[in-house]
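Asks: heads up, no residue letters with this:
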């Protein structure tokens, strides 16, 4: 399973079991973590290869 399909599966599973708040939190936190990692990676690459 890929990271994206696992993220999708877990979010849908949470929503289907009635944990809609946890499903929404999972989606928000995952997207923010991904964006944060991309921004950090860009900053590190600019610092190293600047």
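Replies: Okay, I see it. Bear in mind that the values here come from a model prediction, so they are computed numbers and not experimental data.
Asks: use CA for all of it now, contacts and neighbours both
Replies: Noted.
Asks: could you pick out the longest helix of the protein?
Replies: helix 20-49 (DSSP state H).
Asks: and residue 20, what is it in contact with?
Replies: residue 14 (CA atoms under 8 Å, 6 or more residues apart in numbering).
Asks: any idea how far it lies from residue 27?
Replies: 11 Å (CA to CA, to the nearest Å).
Asks: structure two is appended below for comparative analysis:
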């Protein structure tokens, strides 16, 4: 089994893997942002009504 450091070196060396990692990082970050906004809005609306 590869260590985390070895996997990160693979991503750094291969442009295709680096692009795929970047794409998934952006997708996950944007999804977490949207989920956070939904949770905040749900809390705000539940307190007001």
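Replies: Yep, it's here. Computed from a predicted model, the values in this text were never measured in an experiment.
Asks: and residue 22 of the first structure, what pairs with it in the second structure?
Replies: Aligned counterpart of residue 22 of the first structure in the second structure: residue 17 (TM-score structural alignment).
Asks: can you get me a residue count around its match?
Replies: Around residue 17 of the second structure there are 14 other residues, counting by other CA atoms under 10 Å.
Asks: so for it, what's the nearest residue that isn't a sequence neighbour?
Replies: residue 11 (5.3 Å; CA to CA, 6 or more residues apart in numbering).
Asks: run a quick neighbour tally on that neighbour.
Replies: Quick note: residue 11 of the second structure (other CA under 10 Å) scores 17 neighbours.
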